[in-house]
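Undergrad: Here is a sequence together with a model predicted from it:
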Amino acid sequence: IEEVDSLVNKYLTSRDSLEGMPVNQVLKLARRGDITLLDVRPSEEYAHSHLEGALNITLEELEERLGDFPKSKTIVAYCRGTYCVLSYEAVKRLREKGFKAVRAEDGIPNWLNMNLKLAKQDE
C-alpha cells in the first residue's frame, strides 16, 4: 500500500485540496438537492451500481457536458475509491472551468462493503 500511496501522491500534486467528502455528508446533501453527484466510472460500472441520482459522465465526455452542471451547486465526483484517479482528475478539470467541485471519500467498493443501498441503471 505504501507504494500505491506514493504513486498517488506523485500524481496528485495538491492532494490536500482534494481531500474527500465523507459519504454520509454526500448522501445528506444529495437528498436535500444541494449538490450534483458525478460518477466518472465507465457506463458499464455505473449500470451495475451507483449512488442514486448520480450523473454518469466519463472524463472523456466531461468537457462537452459541462453545460449539464449548474454553476450554483457543488459537484461531488466519485469513482472506485481512494486510489482511483478518475475523481481527482474530474475535480481538477471542473475547478479549472470555474465549478466548485470536490470528490467523495472512498468509492463504490467501499460503499458496498458498508452495505449502502446503491441504485442500478434500470431502477
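TA: Thanks, I have it.
Undergrad: okay, CA-based contacts and neighbour counts for the rest of this
TA: Noted.
Undergrad: Strands of this protein, start to end?
TA: 35-39, 55-56, 74-78, 101-103 (DSSP state E).
Undergrad: another structure for you, compare them:
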Amino acid sequence: MSIFPSKPDEDFKIFVYEQFSRIGKALSSPHRLILLNILCQGEHSVEALVDSTGLNVANVSRHLQMLKSVNLVKIRREGKYIFYSLSDEETCLFFMEFRRFAEKHSSELHAALNLISDKPSRMNIVDMDELRQIISDDSAVIIDVRPETEYRTLHLPKALSIPLDQLEDRYNEIPEDKEVITYCRDNYCILADKAVNFLLKKGRKAKRLDIGILNWKLAGLPVETGFEEK
C-alpha cells in the first residue's frame, strides 16, 4: 500500500501517478475485465461469477479482491453468501469507454474480428432498432444464451433463458413458427454465435443481436429482471 508523501513536490506527483497506475494494474488481467463486464449487468454472488467465468472460487475471489483494492467493486454480505457489485454507475461507464478506446486503437483486435466476420453467425445479425421493432411486434423468439444467473440479474424484454449448454436438450421449447434471435453479454461473446450456428444447422432462421445487453441498457432501453413467466 502506498504511503502518502510528506513532501509536496516531486514525491507528491509520483504518488498521484502511482495511484493511477494501481487502477491500470487492476485492469491488466483479461479475467478481471470479464468480471467487470459481468458486474456491469448488476450484483452477483461469488458463486454466480464462478458459474459465468468458469474460474474456480479461489481465482474469482483473488481477482475481485484486486478490483476491490482500487474501489472498482464493492462487497455485500448476506448470511454465508458474498455479493459483489460495481462501486457506482460511473465505473461501468468507464469500463465501456475503456473498451471503446481499445476497439479503436487495437490492430490485433481488428484482425481477430476480421477473422470471424464471414462466419454464418456474423452474417446473420439484428441491430438495436430492428430488435426494438421485433419486441414490439412479437415477431421472433428472443433467446438469452448466458448462464441463468446473468439472465436473472438483467435481460431483454420477452427473452427466454436457454443457456448455450442447455440449448440442444431444450431445443423443443423453441416455437417452430418464428425466427430466433440470440444474444449474450456483448458483440464479443461467442455464446450467441454458437447458438446461431446450432440453430442454422437445425434448419431454423436464426440471427444474433449485434450488440450485448449492456449496450441495450446504456442506451436507456427497457430491461427486465428475474425469470419469465411460464
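TA: Nice, thanks for sending it over. Remember, it's a predicted structure, so these values are computed and weren't measured experimentally.
Undergrad: before we move on, back to that, with distance to Leu12 of the first structure added, can I get the strands of the first structure in a markdown table?
TA: Shown next, in a markdown table, are the strands of the first structure (distance: least, CA to CA, whole Å):
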| stretch | distance to Leu12 of the first structure |
| --- | --- |
| strand 35-39 | 19 |
| strand 55-56 | 23 |
| strand 74-78 | 16 |
| strand 101-103 | 13 |
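Undergrad: Make TSV out of the ones you listed and add mean neighbour count.
TA: Shown next, in TSV, are these (neighbours: other CA atoms under 10 Å):
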stretch	mean neighbour count
strand 35-39	25
strand 55-56	18
strand 74-78	26
strand 101-103	25
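Undergrad: So for Asn110 of the first structure, which of these sits nearest?
TA: Proximity to Asn110 of the first structure (CA to CA) singles out strand 74-78 among the strands of the first structure, at 11.5 Å.
Undergrad: hmm, who's touching that closest one?
TA: Residues outside strand 74-78 of the first structure that contact it (CA atoms under 8 Å, 6 or more residues apart in numbering): 26, 34-41, 69, 86-87, 90-91, 99-107.
Undergrad: Over in the second structure, find the residue span the single longest helix found in the first structure aligns onto.
TA: Ranked by residue count and defined by DSSP state H, the top helix of the first structure is helix 85-96. Using TM-score structural alignment, helix 85-96 of the first structure corresponds to residues 190-201 of the second structure.
Undergrad: Relative to the first structure, what is the average displacement of that stretch?
TA: Here the mean offset of stretch 190-201 of the second structure against the first structure after fitting is 0.6 Å, by mean CA distance after the TM-score superposition for the first structure.
Undergrad: Can you give me the buried ones in that stretch?
TA: Within stretch 190-201 of the second structure, the residues that count as buried by 16 or more other CA atoms under 10 Å are 191-200.
Undergrad: got a markdown table for the residues you listed, with distance to Tyr151 of the second structure too?
TA: Output for these, formatted as a markdown table (distance: CA to CA, whole Å):
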| residue | distance to Tyr151 of the second structure |
| --- | --- |
| Leu191 | 13 |
| Ala192 | 14 |
| Asp193 | 17 |
| Lys194 | 18 |
| Ala195 | 16 |
| Val196 | 18 |
| Asn197 | 21 |
| Phe198 | 21 |
| Leu199 | 20 |
| Leu200 | 23 |
